[in-house]
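Q: I would like the atomic coordinates for the input below:
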Amino acid sequence: MGARMDTVTKGAMDFEPEALADFLAETFGGKAPVTIERIAGGQSNPTYFVTRGDVRLVLRKQPGGPILRGAHAIDREYRVLEALHPQGVPVARPILYHADPDLLGTPFYLMERIEGRVFADGALAAADKAERHALWMGLADAMAAMHNVRPEAVGLEDFGKPGNYFARQIARWSRQWEESQSDPIPVLDELSAWLVEHQPQDDGRVSLAHGDYRMGNVIFHPTEPRVAAILDWELSTLGHPLADLGYCCMAWHTAPEEYGGLLGLDLAAENLPTEEAFVKRYMSHCPDLPPLTSFHKAFALFRFSVIWVGIADRVRAGNAAGADGADPVHLARCFARRGLEVIERG
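A: Alright, predicted model coming up:
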């Protein structure tokens, strides 16, 4: 009863907060007031700040309602944290995973809350201009640290299928697009067809691929331009490191109004790096990788387009994690067009 009386919630809850408070009391012992705050934004797994006494945690759970097979893989997120945290890769310390959906309606996990800064846009409007270039370099450094961990050395050798990553991913996301109930998007069909015809030969490289590595999915140190924690591992698998690099480079091929891109900005005036400078910084840590090509960037834009198709489907079904005021169908079309532009320039 004490837990129930001392539970404070902020924002819309998609579970019974008292159930979580009671679970925390049973798991960690003792009595302490509990505050649960839903983090605004995000199109993926609902995320909450949970404070119990002086202990500060983050809860991630699956969204309610029907979900696509293999989507919102909370268990995989937690497994990655367990594997990478001891290796010095900047991730939050995992606390516990709870598979039984009866408690909160879906599986969930708890991890430590990392204090720091999150920047919503690639232009880093909220950061001091003098620090912006260094923040992007820090993003490159953290990505390279993640890719330089050998999956077999940390128990992730079975985290996905090794080899032929791009072929399998194109097939997977094309199938998701074909199964969507959204209206036709001809530019997305065109981009998908081009990727199928221009897949590079598999070079056998395998690393942990984050799947959604970008500026908005990391926490930076409170005062230093280095990544303190990489977030949102839902799409992670065994893959090719250039997939993450190409995905991160989408920022230079999309406009600020298109989910915070850099296209059209005066990079030098804003102390933002060029795409070439960012790639060079990353490659300095991974010198044996082949070059990043138009294929890798077009593939990233294709996948992001289909992700927004999935968001549109969830919005239509009434179980999206958050809309952020964005039109997901418009963004799906936009990113598909940007992918074709990358191909044309390449």
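Q: from now on I want contacts and neighbour counts done on CA atoms only, so please keep to that.
A: Noted.
Q: so which residues make contact with stretch 58-71?
A: Here stretch 58-71 makes contact (C-alpha atoms under 8 Å, 6 or more residues apart in numbering) with 14, 44-50, 72-74, 105-113, 234-235, 319-321.
Q: go through that stretch and flag the buried ones.
A: Val58, Leu59, Arg60, Lys61, Gln62, Pro63, Gly64, Ile67 (16 or more other C-alpha atoms under 10 Å).
Q: straight-line length of that stretch, end to end?
A: Using C-alpha to C-alpha, to the nearest Å, the end-to-end distance of stretch 58-71 comes to 20 Å.
Q: okay, the closest residue in space to Tyr97 that isn't next to it in sequence and Gly11: tell me how far apart.
A: Spatially, and ignoring its direct neighbours in sequence, Tyr97 is nearest to Tyr109 (4.2 Å; C-alpha to C-alpha, 6 or more residues apart in numbering). Using C-alpha to C-alpha, we find Tyr109 at a distance of 19 Å from Gly11.
Q: returning to what we had before: is it fair to say the residue nearest to Tyr97 lies in a strand?
A: Yes. According to DSSP: H, G, I helix; E, B strand; the rest coil, Tyr109 belongs to a strand.
Q: contact partners for it?
A: Leu59, Arg60, Lys61, Ile74, Tyr78, Ile95, Leu96, Tyr97, His98.
Q: one more, for comparison:
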Amino acid sequence: MAKLTSHLLREVHPAQRFDEAALLRYAAAHVEGFPAPLAGFAVRQFGHGQSNPTFCLECAAQGAVKRYVLRKKPPGVILQSAHAVEREFEVLKALGVHTDVPVPRVFCLCTDASIIGTPFYIMEYLEGWIYSDNKLPGVSPQKRKAIYIAAAKTLAALHSVDVERWERQYLASTGEGN
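A: Next comes the predicted model:
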């Protein structure tokens, strides 16, 4: 079974709500091209496949809807190394800038928990298909082949990344590599 990403959005779970006005102010100041002020701003939550709460920011302006994705740490006490959205942001940013690995563009990282309660980052929204069965039932053989080839090419590009070099650079940038 396959569903479009946008078809898996739901209302934000009450335990995951945050200050949308504060987020809107932050995004307007830190995301290039973010349409603000907005009368048509909505936050919905993705209901699948993530350990960090993930939200869709929908910005209606001038008759069009622009979407962004926000990933944040969950609320409450967590292990320091768990739910490292800061690391996710840096990895996505590096992959997008330095490789051919297809990743969404990341716009900003906020480590100030006073904005929405936990650190978060905002990235590009990409509409796509979520397949719950990797056998891809109902998909034509030609399309299934194309999907598998694209997945293999993406994995090959990811495996060509020199992770040890990146790790050394990352640790040096955090002061942990000295």
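Q: overlay them and tell me the TM-score.
A: Remark: TM-score between the superposed chains equals 0.73 [TM-score structural alignment, normalised by the length of the second structure]; 150 aligned residues with a C-alpha RMSD of 2.4 Å.
Q: hang on, the earlier thing: which one among the buried residues of stretch 58-71 of the first structure gets closest to Ala21 of the first structure?
A: Distance ranking of the buried residues of stretch 58-71 of the first structure against Ala21 of the first structure, using C-alpha to C-alpha, places Leu59 first at 12.2 Å.
Q: what's the counterpart of that closest one in the second structure?
A: Counting by TM-score structural alignment, Leu59 of the first structure lines up with Leu70 in the second structure.
Q: quick check: closest non-adjacent residue to that match.
A: Ile122 (4.5 Å).
Q: what about that neighbour, neighbour count?
A: 24 (other C-alpha atoms under 10 Å).
Q: what is the equivalent residue in the first structure for it?
A: So, by TM-score structural alignment, Ile122 of the second structure is matched to Leu110.
Q: is it true that its match touches Leu96?
A: Yes. With contact defined as C-alpha atoms under 8 Å, Leu110 of the first structure counts as touching Leu96 (5.4 Å).
Q: just the helices in the stretch 51-200 of the first structure please.
A: Using DSSP state H, counting those that start in this stretch, the helices found in the stretch 51-200 of the first structure span residues 74-84, 132-147, 165-179, 186-197.
Q: most tightly packed of those?
A: helix 132-147 (a mean of 22; mean count of other C-alpha atoms under 10 Å).
Q: which elements pack onto that helix?
A: Where contact means 3 or more C-alpha pairs under 8 Å, 6 or more residues apart in numbering; DSSP states H and E, helix 132-147 of the first structure is packed against strand 207-209, strand 227-230, helix 275-285.
Q: next one: Leu126 of the second structure from Phe46 of the second structure, what distance?
A: Counting by C-alpha to C-alpha, the gap from Leu126 of the second structure to Phe46 of the second structure is 13 Å.
Q: neighbour-wise, which of those two wins?
A: Higher neighbour count among Leu126 of the second structure and Phe46: Phe46, with 19 against 14, using other C-alpha under 10 Å.
Q: distance check, the more buried one against Gln80 of the second structure.
A: Relative to Gln80 of the second structure, and taking C-alpha to C-alpha, Phe46 of the second structure is found at 24 Å.
Q: mind telling me what Ala36 of the second structure corresponds to in the first structure?
A: Correspondence of Ala36 of the second structure to the first structure, assessed by TM-score structural alignment: Gly30.
Q: tally of neighbours for that match?
A: By other C-alpha under 10 Å, neighbour count at Gly30 of the first structure equals 9.
Q: assumed it was part of a strand.
A: No. Counting by three-state DSSP, Gly30 of the first structure is not part of a strand but coil.
Q: quick one: contacts for it?
A: Contacts of Gly30 of the first structure (C-alpha under 8 Å, 6+ apart): none.
Q: what about the nearest residue to Glu112 of the first structure once chain neighbours are set aside, how many residues nearby?
A: Nearest residue to Glu112 of the first structure in three dimensions, chain neighbours excluded: Leu57, at 4.7 Å (C-alpha to C-alpha, 6+ apart). Neighbour count of Leu57 of the first structure, defined by other C-alpha under 10 Å: 20.
Q: so Leu57 of the first structure sits right up against Thr47, yeah?
A: No. The pair formed by Leu57 of the first structure and Thr47 falls short of the contact definition of C-alpha under 8 Å, at 10.7 Å.
Q: shared neighbours of those two, which are they?
A: Between them, Leu57 of the first structure and Thr47 share no contacting residue, judged by C-alpha under 8 Å, 6+ apart.
Q: what helix or strand is the residue nearest to Lys31 of the first structure when sequence neighbours are not counted located in?
A: With C-alpha to C-alpha, 6+ apart as the criterion, Lys31 of the first structure has its nearest non-adjacent residue at 6.4 Å, and that residue is Ala25. Secondary structure assigned from DSSP states H and E places Ala25 of the first structure in helix 17-28.
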